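Peer 1: Based on what follows, work out the 3D shape:
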Amino acid sequence: MSTGEDPRMSALSAAVDRLGGELGDYEAALADREVAERQLAALRAMSAAREPDGVAMRDALLLIAAAVGSVSALAPAVARLREAVEAFGVPHTAHTHHSPHAPEAVRAASR
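Peer 2: Predicted coordinates for the structure are as follows:
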């Protein structure tokens, strides 16, 4: 980690890499695997940004949780990702209460 690098960004990047690796290793069919992979790619790009978008991080986290949240083998990695997102002051409950995107995100996750 370089001097001055935000440790939250490092934690987000590590959490994205961990879940991405575990999802890649998970061989069972998942109907929404592509949704999770797209959102992990978006979070990976956000982890490289100087000022990540909190709403976009919440949206990505919601879609990932909807896509793979019921897979117990991936639950620890999903929890770590949630913690990394929340470190930016983005509580996981805020999305459904405050984001105007919640209904669309839920519909997109269920496709």
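Peer 1: For the rest of this, base every contact and every neighbour count on C-alpha atoms.
Peer 2: OK.
Peer 1: which ones are touching the nearest residue to Asp59 once chain neighbours are set aside?
Peer 2: Spatial nearest neighbour of Asp59, excluding adjacent residues (Cα to Cα, 6 or more residues apart in numbering): Ala105 at 6.8 Å. Ala105 is in contact with 59, 62-63, counting by Cα atoms under 8 Å, 6 or more residues apart in numbering.
Peer 1: Alongside the first, I'd like the structure of this one:
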Amino acid sequence: MLRSVGQKRVTGRGGDDPRVTELRTAVSRLRRELALHPADFPDRGIAEDELAALDAMGISGAPEIVRLRRSLLLVAAAIGSVSALAPGLRGVRNAVDLFGEPTRR
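Peer 2: Next up is the predicted model:
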């Protein structure tokens, strides 16, 4: 299978890779915090969809770094102004950072 520049597949199953475990834990925590947050804001649906995508990548056990970072960027843009969710968002960002930077050619 050919991959675009910057896409690197991380091998291993979710249970084998502590980075995947950390990602799934952080995403789960932020999803719960978002579900409990009383305010409705315009991009809430985008945040929920991208958190679901991040979780799915974690379940697969082999997330692509470029896709992880894209989803993180969309979540941050969607909920970045909701200060109550900042610690959870920081946790997801830290978990994504564990996978490193996309490879460049």
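Peer 1: if we can go back for a sec, and the residue nearest to Asp59 of structure 1, what's its match in structure 2?
Peer 2: Following TM-score structural alignment, no counterpart is assigned to Ala105 of structure 1 within structure 2.
Peer 1: So Ala105 of structure 1 versus Arg8 of structure 1, what's the distance?
Peer 2: In this view, Ala105 of structure 1 and Arg8 of structure 1 are 25 Å apart by Cα to Cα, to the nearest Å.
Peer 1: Please tell me which one of the contacts of Ala105 of structure 1 counts the most neighbours.
Peer 2: Leu63 (25 neighbours; other Cα atoms under 10 Å).
Peer 1: mind listing what it touches?
Peer 2: Per Cα under 8 Å, 6+ apart, neighbours of Leu63 of structure 1: 35-36, 39, 105-106, 108-109.
Peer 1: so which of those comes closest to Ala75 of structure 1?
Peer 2: Here the nearest of the contacts of Leu63 of structure 1 to Ala75 of structure 1, counting by Cα to Cα, is Ala36; it sits at 13.3 Å.
Peer 1: What's Ala41 of structure 1 aligned with over in structure 2?
Peer 2: In structure 2, Ala41 of structure 1 lands on Ala52 (TM-score structural alignment).
Peer 1: Run through the helices of structure 1 in chain order.
Peer 2: Taking DSSP state H, the helices of structure 1 run over residues 7-25, 33-48, 54-68, 75-86, 94-98, 102-109.
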